[in-house]
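Engineer: compute the structure for the input listed below.
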Amino acid sequence: MTTYQKIVPIANKILKKYDLCEHCLGRLFSKQLHLSSNKLLGKKLKRNSKSNQRCYICKNLFDNLNYFLKMMHDSASLYSFSSFSVGAIIKPSIVDRDDIIRSKFKLKGIDGIKTDITQELVKLFSKKTKKSFDYLDPEIVFTVNLKEETCAIRSKSLTLSGRYVKSLRGFPQKQKSCSNCSGKGCRICDFHGISEFDSVEGEISEFLFKKLGGTTAKFTWIGGEDKSSLILGTGRPFFVKIRNPHKRHLKISSANLKHVKVSNFKIVRESPKTPLKFNSLVEAKISASLKIDSKLLQKLKTLTENPVIVYEKSGKRTEKKIFSIKYKKQNDHLFTLFFKFEGGLPVKRFVAGDDVSPGISQILDISCKCLEFDFYDVEVK
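Structural biologist: You can find the predicted model right below:
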């Protein structure tokens, strides 16, 4: 006796007591027969059954899947994607009725009703859109709520890298979070987490939201600067992760924004998991409390001989190297320092000698203050 011949009596027993649709009936036996279409098997098993009542398990839900398919298609209209996956939420009573039949007729190793609905939606959507199903790493994920008749969509985050040049003083690097949601995203800030766009972060975020869509932008900076600092040369590198983007391709690699210029824009796999090592080339304008002369400034050359120790309030201690140093006296109380150093050295504290040893003030034995400093190069190692 074949496997099919064995299951026919069981199917007939079920149909005598319960009215099932072709999908639900076929699903109860398709795995045993290694068949991919529950509906075709159900149709074959039901050919002698003439009942037209609603399915005991799904209440003919499969007949209405085109309604949810349209919902999926409409919600995806703003998104560009090549792969997708689907999750479904169904009434608990449907699952309960499915469990009753499986338990009563001792049917094991069968896909649940929820899995079948999900697979059917995948099949229908893939056929309609020619997009591929990807369970592990889809570009968009649908959550179809058949209970409340809604469809939510979420797209995979997109990470980009780039460099920015800032040639205007007084423009901050980082953007303040939305005061209402503290950066989480709410209706007031249009779910961006920031309500203004008056910083490097804000301008780049606004540009990317317009080009790619998305909710929040999370930046990974390669170093930081003062509000008054300029970023010159090839600019400062950064990474930015856009959550829930609508588009997945950025057609341009550079942009002249209101206060910053962005170049080398490209999509990357992910932001660095650990901080990147980098070197900075900086020009600092420094004022001295006492008269200085060129002979005294020569002492600064010794800074390249040993690492500079930086002490943090947390108790953390780091060593930073000064690779090269040049100076130019402007007047008796003002000089310019042009130096290359290991990323992470706090420039203003280094000049003042504030928990940085040795600092400029210590070397010269004169109280010094950094008035402003500009970056000419940020080189990632």
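
Engineer: alpha carbons only for contacts and neighbour counts from here, please
Structural biologist: Fine.

Engineer: residue 113: what's it in contact with?
Structural biologist: Residue 113 makes contact with 24, 58, 94-95, 98 under the criterion C-alpha atoms under 8 Å, 6 or more residues apart in numbering.

Engineer: list the buried residues of stretch 79-86.
Structural biologist: Buried residues in stretch 79-86, counting neighbours by 16 or more other C-alpha atoms under 10 Å, are found at 79-81, 83-86.

Engineer: what does stretch 124-139 give?
Structural biologist: When burial is assessed from 16+ other C-alpha under 10 Å, stretch 124-139 yields the following buried residues: 125-126, 132-134, 138-139.

Engineer: state the helix or strand in which residue 74 lies.
Structural biologist: helix 65-75 (DSSP states H and E).

Engineer: now do that helix: distance to the chain's middle.
Structural biologist: How far helix 65-75 lies from its chain's middle: 26 Å, per C-alpha atoms, centre = their mean, to the nearest Å.

Engineer: tell me the helices and strands packed up against that helix.
Structural biologist: With contacts defined as 3 or more C-alpha pairs under 8 Å, 6 or more residues apart in numbering; DSSP states H and E, the packing partners of helix 65-75 are helix 113-129, strand 140-145, strand 150-155.

Engineer: just name the most buried of the ones you listed.
Structural biologist: Each of those was given a mean neighbour count from mean count of other C-alpha atoms under 10 Å, and the largest, a mean of 20, is that of strand 140-145.

Engineer: quick one: neighbours of residue 237, just the number.
Structural biologist: By other C-alpha atoms under 10 Å, the residues close to residue 237 number 22.

Engineer: now do the contacts for it.
Structural biologist: With contact set as C-alpha under 8 Å, 6+ apart, residue 237 has these partners: 161-164, 221-222, 378.

Engineer: what about it, which helix or strand?
Structural biologist: strand 231-242.

Engineer: for that strand, buried residues please.
Structural biologist: Going through strand 231-242 with 16+ other C-alpha under 10 Å, the ones that come out buried are 231-232, 234-242.

Engineer: which two among those are spaced furthest apart?
Structural biologist: Longest distance between any two of the buried residues of strand 231-242 is 25.8 Å, between 232 and 242; criterion C-alpha to C-alpha.

Engineer: returning to what we had before: among the contacts of residue 237, which lie within helices?
Structural biologist: Secondary structure defined by DSSP state H assigns none of those to helices.

Engineer: for comparison, sequence B:
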Amino acid sequence: MALDKTSDESILEIVVRVLEKYPLCDRCLGRLFAHLGKNLGNDERGKALKIAAIMELHKKVLKGDKEAVNVLKKILINSRIPLIELYKEMNIGVQEELPKCYICEDRLQEIINIFSELIAKRIAENKMQSFLIGVITPHNIIEKETEIIKKFQLQYWESIKREIKREIGKRVQQMTGAKADFETPQVTYIIDLTNNIVREEIRSVFIFGVYRKLGRMISQNIWIKRDGTRKYRLAIEDAIKSTLTYFKASNVVMHIAGREDADVRMLGNGRPIIIEYKNPHIYTIDLTTLNSILNSFSQWIKFDLKMTTRREAVSRIKMGSIGAYKIYRALIYSEKVLKPEELIRLEKAFEGKTVMQKTPSRILRRKSDKMRYRNVFQVKTIYVSPHVFEALIRCEGGLYVKELITGDNGRTTPNFSQVLETNLRCLMLDVLYVHEHI
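Structural biologist: Down below sits the predicted model:
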């Protein structure tokens, strides 16, 4: 495949035509032929092409080619190689200042040097293990580069953006030992050459695990009332935030599979959670240490962080309750005296039963009113006293269990109160098991 679509010019002939018209640094010339030759930097390639072109023209001059004289003079200046003896032979004055590169204005090598050192320093400080380089190139540079490519119909070129990313990436790897990662880099550095700044985008750390709530009146999130005071003294979020300094992160976000009320304990195998640390400046993760920090925060909240994960897992954990089930234990008070045989009737009534639930009246102020259909798979009861019994309820995720018991003034049907023909009240509720498809 020819370089010039309209002729069979040799590489050197094209190089000569380019350098007759444009002064170019070694890198910018070499980049125009970047896909020719292997294991060469564009600076090496560009310098080799310049020297070869000058030698070819010098040969023609020595053979008496008068047209080659003016071409060589122009090439010598635009190649920016100060060959003093050849300057004298060609009767060219040694210029104090060579013309700047038409494309990069002699900034390219400086850009690579300065930003490589800056990024390597940041990676070392933050102990990053993988990175990615991005570049925003000024429009005038892109326009000049495109002008030459179109004018000479070049095909084997690469963009200045690609060269900068590659060269800085190579240097940073050599300086830090961190690896370039094109899929999931810990940090991405965007070099904005228009404003001469570097923007750092640190990938969040995601850690999957479970939490257990051993006490009551503990919310998931910190709950601030209108008067500015806390509704509950303790929250899962409090414990999570205590680990911010471990990662030197700017913020932390919890992604949790479902929600239990503040007065409900979360026991058994725990509830799945993904903790997201935003803009972390420490990427060395010791789950043993992290679990220790979390579990020392309060005797009422316990964590078991199991592994790091990716952002895609967040959507899976949110959707995990679909087709999954939970097991609850409820201590229930009855207004009327109950007989053991009535509890047997309750168990049979909710064997594989679909329940219709409108949004509970207690949360209507913050959630829209809609109908939900959830399955109750099994209910087992224990007779405690004439007015009190315990129920184990295995049901589909998303079922409001308190309303299953009380009926919520008819908003949940069927319900326990309806079957037992009495008003019931849930005294205590615990989550014993959470089965999620994650």
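
Engineer: return the member of the buried residues of strand 231-242 of structure 1 nearest to residue 213 of structure 1.
Structural biologist: residue 242 (8.5 Å).

Engineer: tell me which residue of structure 2 matches up with that closest one.
Structural biologist: Matched across to structure 2, residue 242 of structure 1 falls on residue 277, judged by TM-score structural alignment.

Engineer: any idea how far its match is from residue 286 of structure 2?
Structural biologist: Using C-alpha to C-alpha, to the nearest Å, residue 277 of structure 2 is found at 14 Å from residue 286 of structure 2.

Engineer: for residue 114 of structure 2, same thing?
Structural biologist: The span separating residue 114 of structure 2 from residue 286 of structure 2 equals 34 Å under the rule C-alpha to C-alpha.

Engineer: likewise residue 413 of structure 2?
Structural biologist: Using C-alpha to C-alpha, one gets 48 Å for the distance from residue 413 of structure 2 to residue 286 of structure 2.

Engineer: mind listing what the corresponding residue of structure 2 for residue 131 of structure 1 touches?
Structural biologist: Structural correspondence for residue 131 of structure 1 with respect to structure 2 (TM-score structural alignment): residue 178. Counting by C-alpha under 8 Å, 6+ apart, residue 178 of structure 2 makes contact with 123, 128-131, 172.

Engineer: next, format the residues you listed as JSON lines and append distance to residue 8 of structure 2.
Structural biologist: Formatted as JSON lines, the contacts of residue 178 of structure 2 follow (distance: C-alpha to C-alpha, whole Å):
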{"residue": "123", "distance to residue 8 of structure 2": "48"}
{"residue": "128", "distance to residue 8 of structure 2": "50"}
{"residue": "129", "distance to residue 8 of structure 2": "48"}
{"residue": "130", "distance to residue 8 of structure 2": "45"}
{"residue": "131", "distance to residue 8 of structure 2": "43"}
{"residue": "172", "distance to residue 8 of structure 2": "41"}
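
Engineer: closest to residue 110 of structure 2 among these?
Structural biologist: Ranked by distance to residue 110 of structure 2 (C-alpha to C-alpha), the contacts of residue 178 of structure 2 are led by residue 172 at 14.9 Å.

Engineer: residues in contact with the closest one?
Structural biologist: Contact analysis of residue 172 of structure 2 by C-alpha under 8 Å, 6+ apart lists 116-117, 119-120, 178.

Engineer: run a quick neighbour tally on residue 301 of structure 2.
Structural biologist: By other C-alpha under 10 Å, the burial measure for residue 301 of structure 2, its neighbour count, is 21.

Engineer: narrow the contacts of residue 237 of structure 1 to those in strands?
Structural biologist: 161-164, 221, 378 (DSSP state E).

Engineer: export these to a markdown table and tack on distance to residue 262 of structure 1?
Structural biologist: A markdown table is the format used below for those (distance: C-alpha to C-alpha, whole Å):
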| residue | distance to residue 262 of structure 1 |
| --- | --- |
| 161 | 10 |
| 162 | 7 |
| 163 | 6 |
| 164 | 4 |
| 221 | 14 |
| 378 | 14 |
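
Engineer: name the residues that touch stretch 289-305 of structure 2?
Structural biologist: The set of residues that contact stretch 289-305 of structure 2 without belonging to it, under C-alpha under 8 Å, 6+ apart, is 207-215, 236, 239-240, 242-243, 246, 287.

Engineer: looking at those residues, which is nearest residue 73 of structure 2?
Structural biologist: Distance to residue 73 of structure 2, by C-alpha to C-alpha, is smallest for residue 246 among these, at 63.9 Å.

Engineer: which SS class is that closest one?
Structural biologist: Here residue 246 of structure 2 takes the helix state, with states given by DSSP: H, G, I helix; E, B strand; the rest coil.

Engineer: now which residue in structure 1 aligns to it?
Structural biologist: Taking TM-score structural alignment as the criterion, the aligned counterpart of residue 246 of structure 2 in structure 1 is residue 211.

Engineer: same check on residue 423 of structure 2?
Structural biologist: Counting by TM-score structural alignment, the partner of residue 423 of structure 2 is residue 367.

Engineer: got the contact list for the nearest residue to that match once chain neighbours are set aside?
Structural biologist: With C-alpha to C-alpha, 6 or more residues apart in numbering as the criterion, residue 367 of structure 1 has its nearest non-adjacent residue at 5.1 Å, and that residue is residue 361. Residue 361 of structure 1 makes contacts with 351-353, 367-368, as judged by C-alpha under 8 Å, 6+ apart.

Engineer: if we use 10 Å, what do you get?
Structural biologist: The contact partners of residue 361 of structure 1, by C-alpha atoms under 10 Å, 6 or more residues apart in numbering, come to 288-289, 349-354, 367-369.

Engineer: ranges for the strands of the stretch 251-400 of structure 2?
Structural biologist: Residue ranges of the strands in the stretch 251-400 of structure 2, as given by DSSP state E, counting those that start in this stretch, are 251-256, 265-278, 301-309, 325-334, 353-358, 371-385, 388-396.

Engineer: can I get these in JSON lines with distance to residue 108 of structure 2?
Structural biologist: Listed next are the strands of the stretch 251-400 of structure 2 as JSON lines, based on distance: least, C-alpha to C-alpha, whole Å:
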{"stretch": "strand 251-256", "distance to residue 108 of structure 2": "37"}
{"stretch": "strand 265-278", "distance to residue 108 of structure 2": "33"}
{"stretch": "strand 301-309", "distance to residue 108 of structure 2": "39"}
{"stretch": "strand 325-334", "distance to residue 108 of structure 2": "60"}
{"stretch": "strand 353-358", "distance to residue 108 of structure 2": "65"}
{"stretch": "strand 371-385", "distance to residue 108 of structure 2": "62"}
{"stretch": "strand 388-396", "distance to residue 108 of structure 2": "62"}
